[in-house]
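Participant: just the structure for this:
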Amino acid sequence: MSYRRFKKLLGETSLERKCRLMFAGALLLLIGASFWVYARLNQRVVEEQQRDLAKLLIAQNLTVTHWEKTQSLIDPETIDIVADLSRTLKPDDLAEEKWRFIPQDYENSDATRRPTETYDHDALKKLLYGGEKYWVYVDSEEQSYHYYEPIIAKENCLLCHRDRQFEPQISELDEMMGMARITFDLKKTQHDIDRNNAILTVMAIVTAVLGMGIAYLIVRYVIVKPVMHLKDVSDAIAQGELDQRADIQTGDEFQELSHAFNRMLRHLVSTQEELRQTNVSMDHKVDELAQANLRLHDMNQIKNEFLATMSHELRTPLNSILGFSDVLTVSDNLTEKQKKYLRNIQSSGKNLLVLINDILDLAKMDAGRMEVHSVEFSMVDLVERQVLSMKPLAEKKNIDLSWEIDENFPILNQDAGKIEQILSNLLSNAVKFTPEGGRIRVDVSIFDEDLFDLVVADSGVGIPLEDQSIIFEKFRQGRSQVGSDLTTREFEGTGLGLSIVKELCRLLGGQVLLESEFGKGSTFTVRLPLNFVCLNPQVPSNGMISLHQPGSYSPAVGRTRAT
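Facilitator: Have a look, this model is predicted:
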């Protein structure tokens, strides 16, 4: 029986009850088995004694029979004396037996001489043909004992039963002359056996009761009491009484267990004190960290406001510079050298204006001030306009720039300016990082009923796998060749384009995905909702919102959370 089955049989009970049940069951089994074996041994002894008694009675009766048969050769008075001695010397408490000699050829004799008991035939077959030394039959109904033993011819038997013609007749030595049967009553013997069995049963019950009582005392005071003491101490400690200690003085494993329990408590108290002190120190550190975070947050806000203000302030004089340079380009009294310088001023000014606009956009998004203008527009027109505006730059590098969009593409309800900025940044990067003779393709398709994909794929230098996790961070560019440092760039740029794309996608409720293999090109997939949905009920209905908590969009579901 497995432990689980044994546990299921006992059920959820206490240790004391389990021990009592197990000890009692084992004790009853052992005592019952031992007394049963003892009773069987007594029964065997009684059976052996009955056989010995039957053998002695057969010898006695054979002796008396020989005296009676040979009375013609012996003095009759001597025969009478021997018979009286046989009856006198027989114990008084011995059961009255019935003696009979059954010759071997009784089946061929007269019917009056045949035994009436049917088991005499079985006994004769067993002894004559089976080679048995004796045969016993116990009649349980009449409570009688029948013992059969063969009579074998010896040398002295041949003198009388062969020469003098005494019955039965024999001719050879060791020949079976017949069998002797002794029958006596078993009532007194069975009564004695029943009395002994009753005494054994009573002794077994008394022994089992005493054993269970002793087992109860042992379990109660040697096993359960120390365990209950440990339980009480544990409960007290659980209630906060940490000064409690186990006190078991048994000189055995329970005492060692109590010492180990006390050592564990002392270690627990010391560890708890160390944790308390650590928690106090951690509280101070957390407070300091919180104050530092507040200062950093304030400084970050100041930085964002500074960048936004400075970008705005820088853009104003820069627009003036670009405006006056445009005025100067139409002047007729400029030399070719002056016109070249003027074109350099315009080119540098425009690049600086793009950089300032990027910084201003990032500052607005970090500060949560970027506004979303949701309007209805045609995506076909937007893609065509951006691709055509980027066509001259692609043709200078002999790059094949193509685009594909279904003419029946649905009208979007999104921020057209920001989607245009996203596409412009992706196309600029694709042209910048695609070598001469390369290919750039723009695809727009429906992803599902609520989302659409804007895909820009190029055959440029690609992005190494180790750089793909940081390529969307601010002021980061990928490595143009294996082993080159991030700060050593082959291509110009500030590294703000992809970070702006990522923030704008998040702002519009979408996400940007990247698939790239170094040396084989890159594919950027912008996944946006077809209709910009603001989840903030306080947003005005004019489609313009201002976000004050960056990161409040859920790209996974393609929706915007505005606060």
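Participant: could you use CA atoms for every contact and neighbour count after this?
Facilitator: Fine.
Participant: tell me, how many residues neighbour residue 295?
Facilitator: For residue 295, the neighbour count with other Cα atoms under 10 Å is 12.
Participant: for the comparison step, fold the sequence that follows:
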Amino acid sequence: MLKLKPIRISLANKCQLLFGAAVVLILTAALIVVAMRMQALVEAAPLERARDFATAWLNNHIRLGNALLTIEEGGRGLPPDRDFGLTLIEDFEFERASGLDPFLARTIDRFSTTRKHQTFDIAEDTAGRRFYRYARAVRSSDLVSAQQLATGNGQAQEPIGPPEMILLIQLRDDRVAVEAATNRIYLVGAGTLSGLLAIGVFWFITTRIILSPVRVLRDYAGQVSRGDLNIRSDINTGDEFEELSDVFNQMLESIRDNQGRLSDANKSLDVKLGELAASNVALYEANKVKGEFLANVSHELRTPLNSILGFAEVLSESLSARTGPVDEKRKRYVGNILASSRHLLNLINDLLEVAKIEAGRVEVRIAPVSVDDLTEGLINLMRLQAENRSIALKRRVEPDLPILETDANKLQQILFNFLSNAVKFTPDMGTITLSASLIPEIPHTKPAQVRLSVSDTGPGIAPEDQQKIFEKFTTLDPSVTKEHGGTGLGLTICSELAELLGGSIELDSELGKGATFSLLVPVKAEPVGPIRRPPSGHGSEILAGEL
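Facilitator: Down below sits the predicted model:
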């Protein structure tokens, strides 16, 4: 839908339009009231003349002469050829007069039922000319008052009694229309002149007093927007515009001070960024040297350690092959050499694995993996360690799980670490369960995954420690470390390997209720690390020694 752009109108034009409309409305309302009052005064002039005629007739100051009209003539209105007419209607003629003229009918009824003594109306003759009709009720009290006033022995009294006659005066006054037109001309002229004068005054006020300081401030703001912060506003009007000018100058001072502080802060930040970049480079180099040193040292340590393990195994086999009595102390010493060497080899392998992961030299070998075969092999591999401590080892795998496309060695390494930790921390007569289930695909959001979980009935892990155990060299129970060994790198390595396989690790545990470590791996892995696919025809056989 097309959006209309609003029309831009300057402040000066808005003020002039608004003030002009206000002036027009105010003057129009005022002139309408004046016009109505002047029209009423003009219309009242014929009424006043008719009332004077009626009073003069009552006092016998005038004679009717040829101005007298019969009831039939007066009932039809004022003839076009006459400007004045007077009709005297006696009380016995009221009924006949009411039938001749509706105005007379209303007048007679009003005078008969109320104490009103005069009515007034405007009519038109047959030629379309306006004339005025005035009816005066003459009661007995009026006649008495008129006689007393004529002799100078009385005063006007309130009307008393029914009307004895009605005096109908009809007159024409062409000056009323002329005066009304003249009044309108004067009113329109005065209104126009007053409006123009008011608009001119408002224009001068808005332009000189209101808009001039605004334009000055606008020009100053334009120069500030172009980068000139040294300019200052100088408005001396003694009102809010001067206050606004002072605030504007204070704002410029604040902006300049803030810019100065910001410039100093940027310079300091540039220095710190340079130092930080140098520190990052040094840290990167140190980390690189550390990784290379760790990998080289680990490799160099593994070579003599393998020789020690080999000779210790030869000694153990030779002691076992003897038919005669065997020195138990010597046999115990050889066993200690084997256990310590294997423990040291595991530590070196963990350090070497971490170094390879940090250096980004871990390859992901994608191959088909059967979840059923994988879990069964792991159960068989851990069964002896579990039986030695009377721990029940269970396997729960959903039927018809899909074949995984992932790195079998790394997948088995993660699960083997979960199972080893479970055996370490589960008390005797406990239970360890290895389970596998399918997490269906969410279209366009999440691919299908397989959840591989290891649950135990061990002591559990506190919520505040569940993130710590995935950090390097972290162990929560030093006594277990002394008993079973370990560097605190196992779960760190598992977390890194799970990320390389495009999966994740979840932990659900409560103190005293055991723990469940779950590996969520996609059915078709999208690994993060370098991918390497084995040649066609090669399976995914895994040896325990590769763990």
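Participant: could I get the TM-score for this pair?
Facilitator: The TM-score (TM-score structural alignment, normalised by the length of the second structure) is 0.82; 492 aligned residues with a Cα RMSD of 3.2 Å.
Participant: just the helices in the stretch 451-563 of the first structure please.
Facilitator: Applying DSSP state H, counting those that start in this stretch to the stretch 451-563 of the first structure gives helices spanning 497-507.
Participant: in the second structure, what stretch matches the longest helix seen in the first structure?
Facilitator: For the first structure, the helix reaching the highest residue count under DSSP state H is reported as helix 253-329. Using TM-score structural alignment, helix 253-329 of the first structure lines up with residues 240-316 of the second structure.
Participant: mean per-residue distance, the matching stretch versus the first structure.
Facilitator: Taking mean Cα distance after the TM-score superposition for the first structure, the mean distance separating stretch 240-316 of the second structure from the aligned residues in the first structure is 0.9 Å.
Participant: counting by contacts, list what the helix or strand where residue 57 of the first structure lies packs against.
Facilitator: Assigned by DSSP states H and E, residue 57 of the first structure belongs to helix 15-69. If contacts are counted by 3 or more Cα pairs under 8 Å, 6 or more residues apart in numbering; DSSP states H and E, helix 15-69 of the first structure sits against helix 76-88, strand 144-152, strand 176-185, helix 187-218.
Participant: how about those in TSV, adding distance to residue 499 of the first structure and mean neighbour count?
Facilitator: Below are these laid out as TSV (distance: least, Cα to Cα, whole Å; neighbours: other Cα atoms under 10 Å):
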stretch	distance to residue 499 of the first structure	mean neighbour count
helix 76-88	132	13
strand 144-152	114	21
strand 176-185	117	20
helix 187-218	79	15
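Participant: mind checking the ones you listed for the one nearest to residue 501 of the first structure?
Facilitator: Across these, residue 501 of the first structure has its closest neighbour in helix 187-218 (80.9 Å, Cα to Cα).
Participant: what inclination does that closest one have with respect to helix 15-69?
Facilitator: Going by axes from the mean of the first three to the mean of the last three Cα atoms, to 10 degrees, helix 187-218 of the first structure is angled at 160 degrees with respect to helix 15-69.
Participant: and helix 187-218 of the first structure, which stretch of the second structure?
Facilitator: Under the criterion TM-score structural alignment, helix 187-218 of the first structure matches residues 174-205.
Participant: also stretch 496-514 of the first structure?
Facilitator: Under TM-score structural alignment, the match for stretch 496-514 of the first structure in the second structure covers residues 489-507.
Participant: hmm, who's touching the matching stretch?
Facilitator: Stretch 489-507 of the second structure has contacts (Cα atoms under 8 Å, 6 or more residues apart in numbering) with 350-351, 353-354, 357, 364, 406-407, 410-411, 413-414, 417, 466, 469-474, 515-522, 525-529.
Participant: show me how far that stretch is from its chain's centre.
Facilitator: Stretch 489-507 of the second structure sits 41 Å away from the centroid of its parent chain (Cα atoms, centre = their mean, to the nearest Å).
Participant: again with stretch 215-224 of the second structure
Facilitator: Here the centre of stretch 215-224 of the second structure is set off from its chain's centre by 33 Å, with Cα atoms, centre = their mean.
Participant: tell me the residues of the first structure aligned with that stretch.
Facilitator: Under TM-score structural alignment, the match for stretch 215-224 of the second structure is residues 228-237.
Participant: so who does residue 363 of the first structure touch?
Facilitator: 304-305, 307-308.
Participant: what's the closest of the residues you listed to residue 151 of the first structure?
Facilitator: So of those, ranked by how close each gets to residue 151 of the first structure (Cα to Cα), first place is residue 304, at 131.3 Å.
Participant: the closest one: neighbouring residues, count only.
Facilitator: 21.
Participant: residue 97 of the second structure too?
Facilitator: With other Cα under 10 Å as criterion, residue 97 of the second structure counts 21.
Participant: residue 75 is in contact with that one, correct?
Facilitator: Yes: assessed by Cα atoms under 8 Å, residue 97 of the second structure is found in contact with residue 75 at 6.9 Å.
Participant: which residues are common contacts for these two?
Facilitator: With Cα under 8 Å, 6+ apart as the test, residue 97 of the second structure and residue 75 both reach residue 104.
Participant: can you tell me what sits against stretch 23-33 of the second structure?
Facilitator: The contact list for stretch 23-33 of the second structure (Cα under 8 Å, 6+ apart) reads 187, 191, 194-195, 198-199.
Participant: which of the residues you listed lies closest to residue 10 of the second structure?
Facilitator: Using Cα to Cα, residue 199 is the member of the contacts of stretch 23-33 of the second structure that lies nearest residue 10 of the second structure, at 17.3 Å.
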